[in-house]
Structure formats: C-alpha cells, structure tokens
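Predicted model, plus sequence, below.
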Amino acid sequence: MTDVRTATTLLPHALPVCENARITLFAIRRMGANGLSDARAAHLLFTAFGQDFRRPLVLLRALMADLAGTASGTIAIAPCCCARMTPAENALLTIISRIDYAPDTARLLMADLLGVRRVDGVLASAAAVSAAFADEGRPVTI
C-alpha cells in the first residue's frame, strides 16, 4: 500500500485569523528557513511595529535560537507561501497566545513540542515575545 499524503494531512491547521499571529508565523517561518538575520522577517516587523520594531524582532530571534538549542528533534515549519500550518507551528502560536493566562497549558505544549521536560528558559522567551507584541498593541491570539 502506498503512503499518500496530502496538504491537509501534512498541514492540518488553517492559518490564524489574527493578523498578529500571521505576522509572528511569517517571521518564524522566515527565520527558521533562512536564519535569524533574515531581512524579510526584519522588514515585516519594521512595517508592523514602526520605529518600535527592535524589541519584538530581538525577542523573536532569541525565541528561535532557544527553540533550536533546546529541541530534542526537528520542529516542522512550512514554507512562507503555505496557506496552512504544521502542528508544530500551531503549537508554537498557541503557546505564545496562551502564556499569560494559561501557563500550565503553555508549559505542556512546549514540553511536547521540544521533547524535553525542562522548558523554563524557552517558555520565558515565548512569554517575552508575547509581552512585546501585546505592549505594542498587537497581541497574538489564536
């Protein structure tokens, strides 16, 4: 029997409705594919936040570095052009959106995403990203 995989099975989640979550997702995809210094990710955050873009950009870079350094395996990200999300992308956006009001849920999702038990450092990075977006009037909701 052949293994038939469709876009819906590989990318089971629709893109978020929240514009701020889409901005976050695009930056995550760009940095994940092209490195932390991706110019398009920086330009997107500059466009979205104006002169106050540095804090969200630096904190998102720190989160991506923490994720890469802590994960026990690979974290699947889709290309920027995809109109759907991987389970890992959905989990990451859910963590960022819920870290303030459901920290226990965020902790469990992060542990599942990374495949490790000690996720406090990465969770702190996610909380900082969430706060940076919210402080600039762009809370991430999913």
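Happy to help now that I have it.

contacts and neighbour counts: CA atoms only from here.
Noted.

Settle this for me: residue 66 is touching residue 122, isn't it.
Yes - assessed by CA atoms under 8 Å, residue 66 is found in contact with residue 122 at 5.6 Å.

Which of these two has more residues huddled nearby?
residue 122 (24 against 18; other CA atoms under 10 Å).

Put this next to the first one:
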Amino acid sequence: MARSHDSTALELPLPARRHQTLGLILMRRLAAHGLHDARATMLALDASGAEFRKVLVLARALVIDLARTSQRRILLAPCCATGMTRDEGLLMALIGGAGLDVHGVLTDDARCAVAMTSAHALGGELERIAIRNNWRR
C-alpha cells in the first residue's frame, strides 16, 4: 500500500553547502550501486585525500544501519538528480544533527536510534572535510 510519504518527486532543492552535497551523493551511490562503489570511493578520495576511508566507512555504516532498522522503504533519487526527495531531506537533516523526531519519521521507528549515531558521526566528518578544504564561508 502506498503511503503519503512514498512520493518519488524531487520536492526539495539540493543542499546549498558542498560538503552536504558530497554526503548526499555518497549515500545515493552506496545505496544504489553497493557498498563498494568505485565512484563513491573516488569522491571520498578527492574530498578527503589520504583520510578518505573514514568518510567512506561512516557512509557505509549509515546505509547499513538504515537498511537494517528502517520499517519502511527510504526513497532516494538517482545520483544525477537535480533535487532531493522528502526522504533525502530527512536524511540530510539527520546527518546535520537532527534528533529522534526526524529519525522516527525517516524510519517509522523512533525507538531504535542505531542509524542516528552513524548519521551524526558522518555529519561531523563532512564538517571536518569542509573546514579542511575551505568549503565553508
């Protein structure tokens, strides 16, 4: 049965900050093409240099945690899409530090906050990358 939040429309614009867009594209690539996607690895390497493994492992952990704990399908757009789905907006809010309320809406399960820890760790690493690369102004 389709739910009101199962829309595949690109309702939201892409994130304004470069490091947030990096996080979104990493999530899209890993979810669509597998945890060992070469392009996701190259994106992480390009952004992080020799420390690329940390952001890649955190993104993989978040994909796995969401897949294991979500009680519903999380809809992601293709990598080249020019906007975000509602679910991607919630995912970016979670990576940005949102709490149990956003986690509960994204996964339909606020009790099991395993993915929230991975999301916050990924958000911290993306912030570190942005500062290192002077992407924040």
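Thanks, I have it. The structure displayed is predicted, hence computed values, not measured ones.

Would you give the TM-score for this superposition?
Overlay of the two chains. TM-score (TM-score structural alignment, normalised by the length of structure 2): 0.85; 126 aligned residues with a CA RMSD of 1.8 Å.

what ranges do the strands span in structure 2?
12-13, 83-84 (DSSP state E).

quick one: the helices in structure 2?
Using DSSP state H, the helices of structure 2 run over 18-33, 38-48, 52-69, 86-95, 100-107, 114-132.

So which of these has the densest surroundings on average?
helix 86-95 (a mean of 22; mean count of other CA atoms under 10 Å).

In structure 1, what range does that helix match?
Mapping helix 86-95 of structure 2 onto structure 1 (TM-score structural alignment) gives residues 87-96.

Against structure 2, what's the mean shift for that stretch, could you check?
Following the fit onto structure 2, the mean deviation recorded for stretch 87-96 of structure 1 is 0.7 Å by mean CA distance after the TM-score superposition for structure 1.

what residues does that stretch touch?
11-13, 21, 24-25, 75-77, 105-107, 109-110, 113, 126-127, 129-130, 140-142 (CA atoms under 8 Å, 6 or more residues apart in numbering).

And residue 96 of structure 2, how far from residue 106 of structure 2?
As judged by CA to CA, to the nearest Å, residue 96 of structure 2 and residue 106 of structure 2 stand 14 Å apart.

Same check on residue 119 of structure 2?
From residue 119 of structure 2 to residue 106 of structure 2 the distance is 12 Å (CA to CA).

Also residue 24 of structure 2?
15 Å.

about what we covered before: for residue 80 of structure 2, which of the helices of structure 2 is the nearest?
Minimum separation from residue 80 of structure 2 across the helices of structure 2 (CA to CA) falls at helix 18-33, 8.5 Å.

Show me what that closest one is packed up against.
When contacts are defined as 3 or more CA pairs under 8 Å, 6 or more residues apart in numbering; DSSP states H and E, helix 18-33 of structure 2 sits against helix 38-48, helix 52-69, helix 86-95, helix 114-132.

How far off centre is the first one?
Taking CA atoms, centre = their mean, to the nearest Å, one finds the center of helix 38-48 of structure 2 at 15 Å from the center of the full chain.

Okay then, goodbye and thanks.
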